[in-house]
Each structure stands twice: as structure tokens, then as C-alpha cells.
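Asks: my questions concern the predicted model and sequence given below.
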Amino acid sequence: MSPRRSNPQTRSALVDIAAGLLAGEGPQALSARRIAAEAGSSTMAVYTNFGGMSGLVREMVYEGFARLEGYFSHVAPTADPVADIVLFGRAYRHNAVTNPHLYAVMFGGASLAGFSLTAEDRQYGRYTLSTVVECATRCIAAGRFRTGDAELVAHQLWTAIHGLVTLELGEYLIDPCNADVVFEAQLTGLMVGVGDTVEAATRSVAESRRRLKTEVEDMLPDPVTDGPARGV
């Protein structure tokens, strides 16, 4: 007897439902029975499509990175590459604070159904960074950043903002040094740290803040509960 073929539509729906439950109710809401009930199917659908809950969680990781890349894709290249690269940082933070539970799974901060990240899983995160590397290259070519390794610059930006977001989600950043205050100062400091002037960096950070709503926040539906799942 040949194995059952998974239904792409059902597969996509299960990923969206699981991500929505995770975002709305936390890890305790994730079970094959609950997800199947929300999808109007039997628990067998989870096993047919993903081999079990661990496989479904892995697909959520891939979906999370695909949707982060979706935010990044709306950052339009402009004559101010520093404003562009700062906007990538803002998009990263927006994605994380909008979907904190999914974000935790994407980076191994939450262990669900026996799932753990593999080297292949982590490659999704590194691949997403490639757009930021390209932007860092433009910043160097424009003379705004020191001549150097664009990939290293992108990793500096990633690790710094990832650290801030982790503290923000843990509610460690409170007044007077709340997440917004620290983030704005961090963005300027990061740009100056890789070679920009304080004056130019301040202008570009302000410009990226102006662009955030129209180029990032308003361009996609909520990445977990409303948006279409990636077809697989």
C-alpha cells in the first residue's frame, strides 16, 4: 500500500492554526488533538502531513522565518542605505514583539513537543540575513560605514537587536530605560560604531522611524493569526 499523500492546503492550514494557538494561548495550547479540532480534521492529519507534533513545530520555524523575510522584502532600497539597514532592524523587532511565542520557537528559546533546532533549521535564520548583508555592502560603498566585512556588520546588527528583543520580551526593560528608549539609542550607536557620523546616523535613524509604518507595519497582515501560510 502506498503512503498517504499530504494535502498542501491542509498542511498550510495546520501550520497557521498551530502558530495562532501558540501566539494567542502559549505553548500549553499545542496538542495534536486541539490543532486537529480547530482545523476540522482528525489528529491523523498532523501525522500524515508532518510525522507528528515535532515535525509541525519545525514547519512553524520555517514559516516564521519566511514571514520575517516577508517583512524584510518590503524594505525598499533608497538613496540612504543607512536608513534602509536601520529599517531592517525595526522590521526584525516588530516581527518579534508581534509574535513572541513563535519568535521563541524560531530561535530555540522554547522547546515544544520534543523539538530542538538542527543546523539545517538554523540555516533559515542565516539565509534571512543575506538581505541585510547586501544593504551593509551598500552602506560601505556609499562611504557611510568603514571599509570592512559587510557580513560581520550584519551579524553585529542582528546580535545586538536580538539581545534587546530578548530582554524586551522578558519585560526587563522598564522606565526610564524602556525598550523604545534603549532601542532608539542602540540604533544610532550601532551605526556610529561601524563608521557613520553621529549627525548622519541620527538623521537616518529618524528617517527609518518615519518609514516603519508604511513599509513594514502596514504592508503585511499579522504574521501569525491573519497571514497566509507558506505553501509547502
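Replies: That came through, no problem. Numbering: from 1, shown residues only.
Asks: can we go C-alpha only for contacts and neighbour counts from here?
Replies: Will do.
Asks: how about the helices in this protein?
Replies: 8-25, 32-39, 44-50, 53-73, 81-98, 100-106, 119-128, 130-141, 150-169, 179-193, 198-212 (DSSP state H).
Asks: quick one: contacts of the last one?
Replies: Okay, so that is helix 198-212. 80, 82-84, 86-87, 90-91, 184, 187-188, 191-192 (C-alpha atoms under 8 Å, 6 or more residues apart in numbering).
Asks: check the second one too.
Replies: Defining contact as C-alpha under 8 Å, 6+ apart, one finds that helix 32-39 is touched by 13-14, 17-18, 42-43, 45-46, 52-53.
Asks: now swap in stretch 140-158 and tell me
Replies: Contacting residues not belonging to stretch 140-158 are listed as 81-82, 89, 129, 132-134, 136-137, 139, 190-191, 194-197 [C-alpha under 8 Å, 6+ apart].
Asks: use this one as the comparison:
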Amino acid sequence: MSPKPRATDVRARLVEAAIRLLDENGPEALQARKLAAEVGVSTMAVYTHFGGMAALVDEVARAGFVTLSAWLAEVGETGDPVADIFSLARAYRQAVAEQPQLFAVTFGQSAPGGKRATLSDLTTEEGREAAQEGLEAFAHIVRATERAIRTGRFRPADEYQAAAQLWSALHGFVTLEASGHFGPGEQGIDHILIPLGITLAVGLGDTVEQAGRSAEAARAAWRAWTARRAKTGNAGQGEND
């Protein structure tokens, strides 16, 4: 007789199955019955391990933030923090493009079965304490913003609030692009995202010339990064523009 799977294993498999069903069939597929069938357990397992679908949706959202943080961690840091912000924007955009259904749940834009993920205000200390996975993803943008402030590229400001401004604009672009408003392929990056990034950088204290050079440095870094990922066969690789 096969050993009984551990509770942590069943819980992880249910989350993995939920993400898979989202990717393949959208939020309508995220149902306790379908999840149980996907994992090979009874429907009661969803309630045993999560207490209900609402908690499972929260766990899926946390997994989305972990995935996003992994994408952003791939970018790394250079001597140009503003270029790093542009690179983070490209990685963020690509992560959402790879798994739009997952990130719709992660950011509360989708509510499978009427259950919306619980979100926190990451610009406040209380909110940061309550959302570790989301904070880890947001922290990549915060660190680059703090370095831009510290090196004089951005004027003195609260790094969390300045980073939230950048995040807001970036996520707005990603959401609109995913809806098809900026045309096919990568044209939205050149026509919208990069000019938007330069405008925001200048608004935060940079110069047009410096911001433009940083955008070009990020373009070159992104091409090199995606080429490396293509050679190693990494899943979720970005695309050259």
C-alpha cells in the first residue's frame, strides 16, 4: 500500500493544481471539485487543508508574489539604479505576460468563485508586516528606488511611496497592454513603457538625458539576459524587443 501523503504535500499539490487550472482554463476552473479531481483527493481535502476556497485563493496569490519575486531577483543590480528600475519593469511585464491568470488573482483583479485575494497596503509598516510574499516582490523596486535617491538620481523622498508610484504606473501599463490596448508584440514597450519610465524618472528628480541613457542600458541588459535564458533553456524566458 502506498504511504499516505503528508498534509504539507497535499496542500502544495492543491496550490500547484490551482495555478495550473487558472493558467489553462481561467478563474472559472478554480473550483473545489475540479481541484480535488486534479490532485486525486476528495473535495473535503480543500476544506481540510485550507478551511475553504477563500484561503486557497489567498495561497495562490502568495504563490504569485513568490513567482514575481523570483523573476525580479533575476535582474540583479548594476551601478545604475535607474537602469535597474527599467530592467525590473521589463521583467515584471514579462512575468505577467507569461501567467496572466495567476497574476490577475495575485493582484485582486480576478475573483474565482467570488473569492478575491486579501491584499495589503505595502506602503505602510502595518501592511508590510501582514504581506511577506508581496513585500519581497515589492522590495526589489524599493531597493532600486532607494539607491536612485541615495545616489542623487532621484530627489529625497520616502522610498516606499516613490516605489509605489513607479509600481502603479508599471502595473497600469501591464494591465492595459494585456487587454490589447497597445497593439501586438512588444511595440507598447518602445512607444509607451519606456517614455513613461523616463517621464516618471524625471518627475522624481532625474534628468531627461540620464533617464534616456539608463533606458538604453536596460534595453541592452534585457537582450543579454533573455539570450542567456534562451541558451540555458529556462522556462518563462523574456523576449527580445
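Replies: Received the coordinates, thanks. Just so it is clear, the structure is predicted and the values come from calculations on it, not from any experiment.
Asks: follow-up on the earlier one: now the two most distant members of the contacts of helix 198-212 of structure 1.
Replies: Maximum pairwise distance in the contacts of helix 198-212 of structure 1, criterion C-alpha to C-alpha, is 20.0 Å, between Ala91 and Val192.
Asks: the more surrounded of those two?
Replies: Ala91 (23 against 19; other C-alpha atoms under 10 Å).
Asks: roughly how far apart are that one and Asp149 of structure 1?
Replies: Distance, Ala91 of structure 1 to Asp149 of structure 1, using C-alpha to C-alpha, to the nearest Å: 23 Å.
Asks: likewise Ser54 of structure 1?
Replies: 37 Å.
Asks: those two: who's more crowded?
Replies: Ser54 (18 against 12).
Asks: that one corresponds to which position in structure 2?
Replies: Counting by TM-score structural alignment, Ser54 of structure 1 corresponds to Ala54 in structure 2.
Asks: centroid residue for structure 2?
Replies: Leu68 (3.6 Å; C-alpha atoms, centre = their mean).
Asks: hmm, that residue is touching Ala137, no?
Replies: Yes - using C-alpha atoms under 8 Å, Leu68 of structure 2 makes contact with Ala137 at a distance of 6.1 Å.
Asks: how long is stretch 72-87 of structure 1 end to end?
Replies: End to end - C-alpha to C-alpha - stretch 72-87 of structure 1 spans 9 Å.
Asks: what residues of it count as buried?
Replies: Neighbour-count burial for stretch 72-87 of structure 1, counted by 16 or more other C-alpha atoms under 10 Å, picks out 72, 74-75, 80-87.
Asks: next: stretch 29-39 of structure 1.
Replies: 30-32, 34-36, 39.
Asks: circling back to that earlier point, of all the helices of structure 1, which lies closest to Leu220 of structure 1?
Replies: In terms of C-alpha to C-alpha, the element of the helices of structure 1 nearest to Leu220 of structure 1 is helix 53-73, at 7.3 Å.
Asks: report the distance from the closest one to the chain centre.
Replies: 8 Å (C-alpha atoms, centre = their mean, to the nearest Å).
Asks: so which bits of it are buried?
Replies: Neighbour counts over helix 53-73 of structure 1 (16+ other C-alpha under 10 Å) mark 53-72 as buried.
Asks: tell me the residue in structure 1 aligned with Phe154 of structure 2.
Replies: Checking TM-score structural alignment: Phe154 of structure 2 goes with Phe145.
Asks: for the nearest residue to its match once chain neighbours are set aside, the count of nearby residues, please.
Replies: Excluding its sequence neighbours, the residue lying closest to Phe145 of structure 1 (C-alpha to C-alpha, 6 or more residues apart in numbering) is Gly195, at 4.3 Å. When neighbours are defined as other C-alpha under 10 Å, Gly195 of structure 1 has 16 of them.
Asks: give the equivalent position in structure 2 for Gly195 of structure 1.
Replies: In structure 2, Gly195 of structure 1 lands on Gly205 (TM-score structural alignment).
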